[in-house]
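> Sequence first, then the predicted structure:
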Amino acid sequence: MTCHRVHVGSRTEEFQELRPLLFSLAYRLLGSVAEAEDAVQEAWLRYETTPTRPRSPKAFLSAVVTRISIDVLRSARVRREQYVGEWLPEPLLTDPYEDPARSAELADSVSMAALLLLERLSPLERAVFVLREVFAFDFADVAAAVGRSEGACRQLLVRARDHVHSGRPRFEVDRQAREVLAARFFDAFRDGDVEGLRDVLAADVQLVGDAGGKAPALARIVVGADKVARLLATAFPRLARLDATLEQCEVNGQPGAMLRDREGKVAYLLALDMVDGRIQTVRSLGNPDKLGHLGPVADAWALRREFINVPRD
């Protein structure tokens, strides 16, 4: 690789221009905002101390972020096997990287469902898939980033595609229909309307809760439209009596909402997955370690103690 010396100021500017791409790449590799930010920061430290400027700062920094992320993924496997309850990715409200030519791939790859599919891959498969399929890196740069030959990367990509595509739903919901469906869901949720909830849920809908043992989970896993509708219908009307509020927002590019306590602190995040005109999965994130980047976090245990003393209608 041809290198030449460069002024530190211009190197800083180059890095700042690439930071959105590097974060978005690291987040898709790691499923964690905090770990992605750490990987990007470590990449900057390595770039800053490199005596000569790489021919392509983008290729160099992307490779560094990828290698750091692969190392983190390998150690994370053990931690996630020991995780209390269901593990979900750390929520992302806004993706800083935009590329009109890759907008569909970028939007699809950041959803909770897509990130969970990526969890099925080995670290190398995940890296190759994200670099090539999502960000359209050429195979030479992919190979340099993961330290494998181009032929090996092509084989890794074939395996990764098979795993990811076999797990994807066959019928997606377009954006406008998705927003209408989400509005119906959250209206019924606020009102405690069992029938209204049942009408928008898939028959085999799942309610999945991730609290990591650090907060009360709304549920570990509840399956079936009737069970999920009844559980959700009892929740928010009682929380509203405690001055909790529900703020709709986009979570990982999909409809969702933030549940705040009376002080405006974040208690839970809800994310919806939709398939064929129905809500297929409702994901609830309550682990405070995964909510801190969204603002001050509520004491969910204290909220639960108040909640259980609120009479049902």
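Looks like it arrived, so ask away.
> From here on, just use CA atoms for contacts and neighbour counts.
Noted.
> On the three-state scheme, Thr94 is what?
coil (DSSP: H, G, I helix; E, B strand; the rest coil).
> give the contact list for it.
250-253 (Cα atoms under 8 Å, 6 or more residues apart in numbering).
> and the residues you listed, which of them are in strands?
250-251 (DSSP state E).
> The contacts of Thr94: which two are farthest apart?
Largest separation among these by Cα to Cα: Glu250 and Asn252, giving 6.5 Å.
> Those two: which has the busier surroundings?
Asn252 (25 against 17; other Cα atoms under 10 Å).
> Nearest spatial neighbour of Leu157, chain-adjacent residues omitted?
Nearest non-adjacent residue to Leu157, counting by Cα to Cα, 6 or more residues apart in numbering: Phe129, 5.6 Å away.
> which residues are contacting the helix or strand hosting that neighbour?
Following DSSP states H and E, one finds Phe129 within helix 123-129. Residues outside helix 123-129 that contact it (Cα under 8 Å, 6+ apart): 29, 66, 70, 73-74, 118-119, 142, 146, 153, 156-157, 159-161.
> All the strands of the stretch 51-200 of the chain, residue numbers only.
Secondary structure of the stretch 51-200 of the chain (DSSP state E, counting those that start in this stretch): strands located at 53-54.
> which residues in it form helices?
57-81, 103-109, 112-118, 123-129, 139-146, 150-167, 175-191, 194-200 (DSSP state H, counting those that start in this stretch).
> now swap in the stretch 201-313 of the chain and tell me
Using DSSP H, counting those that start in this stretch, helices in the stretch 201-313 of the chain cover 225-240, 300-307.
> and the residue nearest to Glu86 when sequence neighbours are not counted, how many residues sit next to it?
In space, and not counting its chain neighbours, Glu86 is closest to Asp210: 5.3 Å by Cα to Cα, 6+ apart. Residues contacting Asp210 under the criterion other Cα under 10 Å number 28.
> for Ala76, same thing?
For Ala76, using other Cα under 10 Å, the count is 13.
> Included below, for side-by-side comparison, is a second structure:
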Amino acid sequence: MSKVEEFEELRPLLFSIAYRILGSVGEAEDAVQETWLRFDGSATRPTSAKAFLSAAVTRISIDVLRSARVRREQYVGPWFPEPLLADPYEDPARSVELADSVSMAALLLLERLSPLERAVFVLREVFGFGYDEIATAVGRSEAACRQLLVRARRHMEAGRPRFAADRQERQELASRFFDALREGDVAGLQELLAADVSMVGDGGGKAPQLARAVVGARNVARLLVAVLPRMARVGVSFEPHEVNCQPGAIFRDRDGRVLYALALEVLDGQVQTIRSVINPDKLGHMGPVADAWALDREVKESRRRPNRAR
């Protein structure tokens, strides 16, 4: 195959590695593009394109993550990963690991790791790379990589829930959740929510968001049922859609532009966490982005003048 053909065949894997290290679609795409430039500019043809490209995208992603850490420490409000609607890489033998590793909850756990720990964990636990390949990718000895993985596993296991829902259970519960939301059924929603459920938004200071997390089944259910009709009144609609391989939905304005993405974390047969990403900088890869501030003003105006809004 030509260099271009080899690269394009491996592009889904490279993006998936970079996204899990970075938690950003845009930064992952940039890392993949930089990897191509290095591959194309290489005077010699590597024995294994996969090994060369995987190592290159990993090193680039580590460097980007180190600089991104400073920005994330200064971020306004909670920081969430950029929503991913479809993982381009598929491996039937590792489908569970791939899906679990890209969830919002897992990516937030990965934020606890150092860049090197994160890279080693992703390469070994998610993609099954050998320690020799990982050592080459991160520039450490195999023994050092094993130690990095031990530390990474310890951090990840400490934050993981003890019981996880299977995919069918998640989908069935999500279907009931969105049906209840459409119908404005507070009691029905409340039954699906964990007692200590939390609803959190990521606007990054660039879009209207909750001042703080809303906690408790009753509070969350009542807020959701109260807010949705107001948004529908100004043309906002939603469509259920997997977000980061978990149940979720995409909310759009009357012109079909993306307003925000919502992801549900389902455990033990209940919704444990509801996360919404409304920062416009994190939505552009999903299509044209709505003006959230303008919609917020329109919603407030419709509340003040309900008759005129009709």
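Happy to help now that I have it. Just so it is clear, the model here is predicted, and its values are computed rather than measured.
> Superposed, what's their TM-score?
Here the superposed chains carry a TM-score of 0.96, computed using TM-score structural alignment, normalised by the length of structure 2; 305 aligned residues with a Cα RMSD of 1.3 Å.
> quick one: which of the contacts of Thr94 of structure 1 is nearest Arg11 of structure 1?
Asn252 (30.9 Å).
> circling back: which stretch of structure 2 is the helix holding Phe129 of structure 1 matched to in the alignment?
Aligned using TM-score structural alignment, helix 123-129 of structure 1 spans residues 115-121 in structure 2.
> Could you pull up the average distance between that stretch and structure 1 after superposition?
Compared with structure 1 after fitting, stretch 115-121 of structure 2 deviates on average by 0.3 Å (mean Cα distance after the TM-score superposition for structure 1).
> Now do that stretch: distance to the chain's middle.
18 Å (Cα atoms, centre = their mean, to the nearest Å).
> cool, and stretch 264-274 of structure 1?
Put simply, stretch 264-274 of structure 1 sits 12 Å off its chain's centre (Cα atoms, centre = their mean).
> got it, and stretch 55-69 of structure 1?
The answer for stretch 55-69 of structure 1 is 22 Å, by Cα atoms, centre = their mean.
> Okay, buried residues for it please.
58-69 (16 or more other Cα atoms under 10 Å).
> could those residues be laid out in TSV, adding distance to Val282 of structure 1?
Output for those, formatted as TSV (distance: Cα to Cα, whole Å):
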residue	distance to Val282 of structure 1
Lys58	37
Ala59	38
Phe60	39
Leu61	36
Ser62	33
Ala63	35
Val64	35
Val65	32
Thr66	31
Arg67	33
Ile68	32
Ser69	28
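> which residue lines up with Leu18 of structure 2 in structure 1?
Just so we're on the same page, residue 18 of structure 2 is Ala rather than Leu. By TM-score structural alignment, Ala18 of structure 2 lines up with Ala26 in structure 1.
> What count of nearby residues applies to its match?
Each residue near Ala26 of structure 1 was counted by other Cα under 10 Å, and the total is 28.
> Nearest residue to it in space, ignoring adjacent ones along the chain?
Closest to Ala26 of structure 1 by Cα to Cα, 6+ apart is Ala36, at 4.8 Å.
> Now the residue mapped onto Asp253 of structure 2 from structure 1. Nearest residue, chain neighbours left out?
In structure 1, the residue paired with Asp253 of structure 2 is Asp261, using TM-score structural alignment. Of all residues not flanking Asp261 of structure 1 in the chain, Ala244 sits nearest, at 4.4 Å (Cα to Cα, 6+ apart).
> how many neighbours does that neighbour have?
Using other Cα under 10 Å: Ala244 of structure 1 sits among 20 other residues.
> residue in structure 2 matching it?
Per TM-score structural alignment, Ala244 of structure 1 is aligned with Val236.
> quick one, what contacts its match?
Applying Cα under 8 Å, 6+ apart to Val236 of structure 2 gives the contacts 251-254.
> among these, which recur in structure 1?
Retained in structure 1 by both residues aligned by TM-score structural alignment, their matches' Cα atoms under 8 Å are the following of the contacts of Val236 of structure 2: 251-254.
> can I get those residues in CSV with neighbour count?
Formatted as CSV, the kept ones among the contacts of Val236 of structure 2 follow (neighbours: other Cα atoms under 10 Å):
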residue, neighbour count
Phe251, 22
Arg252, 21
Asp253, 21
Arg254, 13
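> so Gly184 of structure 2 touches Val225, yeah?
Yes - Gly184 of structure 2 is within contact range of Val225, at 5.1 Å (criterion: Cα atoms under 8 Å).
> still on that earlier bit, let me know the distance separating the match of Ala244 of structure 1 from Gly248 of structure 2.
For Val236 of structure 2, the distance to Gly248 of structure 2 (Cα to Cα, to the nearest Å) stands at 16 Å.
> on that earlier part again, so which of the helices of the stretch 51-200 of structure 1 is nearest Leu18 of structure 1?
The nearest among these, by Cα to Cα, is helix 57-81 at 6.8 Å.
> and the closest one, which stretch of structure 2?
Taking TM-score structural alignment, helix 57-81 of structure 1 hits residues 49-73 over in structure 2.
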